[in-house]
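Engineer: What follows is a predicted protein model with its sequence.
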Amino acid sequence: MTDIQKSGVTILGIFAVDVTFLAPRLPAIGETLAGSGFVMGPGGKGSNQAVAAARAGGEVRFITKIGKDAFGDIGLKTWAEAGATARVQRIDSHPTGSAFIFVNDANGQNAIIVYAGASGTLSPDDLDLEKETIAASKVFVTQLEQPVDAALRGLEIARAAGTITVFNPAPATAFPDEIYRLSDYIAPNETEAAMLTGIAPGTVDDARKAGDALLAKGAKNALITLGGNGVLLHNATQSVHLPARAAGEVIDTTGAGDAFLGGFSAALSKGLDPVEAARYGSATAGISVTRRGAAASMPTAAEIEAFLRS
């Protein structure tokens, strides 16, 4: 299949329903703490990225598994409303995934516990069933909330088909070195970059050193998100730091990294060069943190483009 025939983004990942509690801090073991708010909505890194990419104007397919339960129904509704095509299996043996999210009601910082549920049963065989979907895509994206062997197989299929691969090593966990070599873009945040390289990217220069370490492992590009310090796109021929731009008051950082990757992959699939795609992803994330929730916070292409023009 030639590149001309390729279009859109295929994302592999988990779906989980987020149950989010706002409070001034996490309670200690044995302590009950009064919260200041509660939100329930769709989440999971892969699903968030799929929603972000679709709302950002991408043609999106999302590969996952869900249970035959009410939480699974929420997933189907979420993807339909976002305009993402669900390449989804529903199974009886496991419930749909769920995530507990604590959000500090003063500064928006978060802590998360995820149970993958049905998505945790994704296997290489499931990816083989979606070989044609992946091969027809301009961009393939995966993370590490589902089993590593499923992510590896998806990247193998994409690389063999000449599809651009974006690997988000989150949560940071052990994975085969082969994944680096299969990654056109490895996209950690600063915490994940430190865990993978031993270099804490506290400054942009440190991030470049971490980027060099990721390139040495075999990745073609390191795309390191630096929170309030923006993002670094680093490869063998260029190293571009894009400072963060504020779109308003930061109230919830949940899903900001997923917003960035969704916007980036959508832009890349539409032919933007990598620097402009990273700028597009940064704008996507910059808007998302001014809103509560993960999938619910993802902006539209019109909002992103208006922000970039402002």
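Structural biologist: Cool, got the structure.
Engineer: switch to C-alpha atoms for all contacts and neighbour counts from now on
Structural biologist: Fine.
Engineer: got a list of contacts for stretch 174-191?
Structural biologist: The contact list for stretch 174-191, computed with Cα atoms under 8 Å, 6 or more residues apart in numbering, reads 148, 152, 155-156, 159, 164-170, 200-202, 207, 214, 217-227, 257.
Engineer: Go again with 7 Å.
Structural biologist: 148, 152, 155-156, 159, 164-170, 200-201, 217-226 (Cα atoms under 7 Å, 6 or more residues apart in numbering).
Engineer: same question, stretch 48-65
Structural biologist: Applying Cα under 7 Å, 6+ apart, the external contacts of stretch 48-65 come out as 8-14, 79, 82-90, 118-119, 122, 255, 258-259, 261-263, 265-266, 294-295, 298-301.
Engineer: Show the buried residues in these.
Structural biologist: Buried members of the contacts of stretch 48-65, scored by 16 or more other Cα atoms under 10 Å, are 8-14, 79, 82-86, 90, 118-119, 122, 255, 258-259, 261-263, 265-266, 294-295, 298-301.
Engineer: Residue 34: neighbouring residues, count only.
Structural biologist: The local packing of residue 34 (other Cα atoms under 10 Å) involves 11 other residues.
Engineer: what about it, distance to residue 28?
Structural biologist: To residue 28, residue 34 is 12 Å away according to Cα to Cα, to the nearest Å.
Engineer: Repeat that for residue 194.
Structural biologist: From residue 194 to residue 28 the distance is 27 Å (Cα to Cα).
Engineer: Of these two, give the one with the bigger neighbour count.
Structural biologist: residue 194 (18 against 8).
Engineer: which residues touch the more buried one?
Structural biologist: Counting by Cα under 7 Å, 6+ apart, residue 194 has contacts 200, 201.
Engineer: Can you list which of the buried ones among the contacts of stretch 48-65 are found in helices?
Structural biologist: 79, 82, 258, 259, 261, 262, 263, 265, 266, 301 (DSSP state H).
Engineer: take the one below as the second:
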Amino acid sequence: MPGPIVILGIFVADTAYRAPRQPRMGETILGEGFKLGPGGKGSNQAVAAARAGGDVHLVSRLARDAFGDLALKTWAEAGVTPEVTRTDDGYTGAAYIFVESGSGDNAIIVAPGVAGDISEEDIDARADLIRSASVFVTQLEQPLPAAIRALQIAREAGVTTVLNPAPAAPLPDGTLALCDWLTPNESEAEALTGLPVTDPATAEAAARTLILMGAGGVVVTLGAQGAMLVQGDRAVHLPAIDAGPVVETTGAGDAFNGGFAVALSEGRTPEEAVRFGIATAGISVTRPGTAPSMPSREEIEAALRA
């Protein structure tokens, strides 16, 4: 049996507002809807991976408050094993999400709360769990030193490492060399390389630059254009899967990463893993919300067959 999927990341409570446009500074407008739900990239990816059939453990920090309770409830329902430190000081994170009603596109502000205190000591305390993993996944919402320490532990143990470089941020030299897979979207790939990314051809160019910078393989997610997989001499564009009308794109990248991690943990080829991630994301955008939009294994398999 493969080892578990271990994910390092944060939970935030998503406060999602739907309106025709964002207000200008000093302006108040009426919205068309509001929803409170579970979010945070690490948490979303963990929920996506668990619903897709993975044995998932999530390393994080929570406060002892209502949003922390929401996190534990969310993970229990999805089948995620929490590996968390809870504290009486501070607050569990929250996110403001604006959803443009016409397109479903979004803009987000994240306040990580106590998850902003995840430390290298937290990682060292769970080093054995990370070493036991088949796949380790992290992002850039928690402090970077903790992410780098976890990638180092995983890499030294021969665990497949995935870094989703979101939100985009400068990375210290040597960070990409710890990553078997890097999974940026268009804007993140552009931020890391300085190259414009608008289509599969420009995504391939950015991916090759990221490999020269140290990444083992790169998957640039392209939304409605699918994803570009680059590894060694191989470059493959895999198209998106249309699972229905787009309702909301929030969390689509997290859905992809969760599905991608599950497929890697099962020993699928990189192309199969990317296709599995694309199907996971393709279903998620047909539903509102982030964690609640993540599909089941059966739904993903049906989308792939279709």
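Structural biologist: On my side now, so go ahead. Treat the numbers as computed from the prediction; the structure is a model and nothing was measured.
Engineer: before we move on, back to that, quick check on the contacts of stretch 174-191 of the first structure: which are buried?
Structural biologist: Here, 16+ other Cα under 10 Å leaves 148, 152, 155-156, 159, 164-170, 200-201, 218-226 buried among the contacts of stretch 174-191 of the first structure.
Engineer: Let me know how buried residue 299 of the second structure is, in neighbour terms.
Structural biologist: Residue 299 of the second structure, neighbours per other Cα under 10 Å, totals 17.
Engineer: wait, is it part of a helix?
Structural biologist: Yes. Assessed by DSSP: H, G, I helix; E, B strand; the rest coil, residue 299 of the second structure belongs to a helix.
Engineer: residues touching the residue nearest the centre of the first structure, list them.
Structural biologist: Geometric centre of the first structure, nearest residue: residue 258, 3.4 Å, by Cα atoms, centre = their mean. Residues near residue 258 of the first structure by Cα under 7 Å, 6+ apart: 45, 48, 49.
Engineer: Map it across to the second structure for me.
Structural biologist: Superposed on the second structure with TM-score structural alignment, residue 258 of the first structure falls opposite residue 254.
Engineer: can you tell me how far that match sits from residue 205 of the second structure?
Structural biologist: Shown here: residue 254 of the second structure relative to residue 205 of the second structure, a distance of 23 Å by Cα to Cα.
Engineer: Find the helix or strand that residue 152 of the second structure is a member of.
Structural biologist: Taking DSSP states H and E as the definition, residue 152 of the second structure sits inside helix 144-156.
Engineer: Find the residue closest to residue 259 of the second structure in space, skipping its chain neighbours.
Structural biologist: Distances taken as Cα to Cα, 6 or more residues apart in numbering place residue 277 nearest to residue 259 of the second structure, at 4.3 Å, with adjacent residues excluded.
Engineer: no, scratch that, I was asking about residue 246 of the first structure
Structural biologist: Closest to residue 246 of the first structure by Cα to Cα, 6+ apart is residue 286, at 6.0 Å.
Engineer: From the contacts of residue 258 of the first structure, which land in strands?
Structural biologist: In strands, judged by DSSP state E, none of these are found.
Engineer: Which of the residues you listed are conserved in the second structure?
Structural biologist: Retained in the second structure (both residues aligned by TM-score structural alignment, their matches' Cα atoms under 7 Å) from these: 45, 48, 49.
Engineer: Return the residue of the second structure aligned against residue 114 of the first structure.
Structural biologist: Aligned partner of residue 114 of the first structure by TM-score structural alignment: residue 110.
Engineer: Equivalent analysis for residue 173 of the first structure, please.
Structural biologist: Matched by TM-score structural alignment, residue 173 of the first structure corresponds to residue 169 in the second structure.
Engineer: didn't the residue nearest to residue 246 of the first structure look like it was pressed against residue 247?
Structural biologist: Yes. Using Cα atoms under 7 Å as the test, residue 286 of the first structure is close enough to residue 247 to be in contact (5.7 Å).
Engineer: More neighbours: which of the two?
Structural biologist: Set residue 286 of the first structure next to residue 247 and count neighbours by other Cα under 10 Å: residue 286 wins out with 29 against 17.
Engineer: which element is that one on?
Structural biologist: helix 274-288.
Engineer: any idea where the strands of the first structure begin and end?
Structural biologist: Counting by DSSP E, the strands of the first structure are 9-12, 16-23, 37-43, 60-67, 85-91, 96-104, 110-117, 139-142, 164-167, 185-186, 221-225, 231-234, 239-242.
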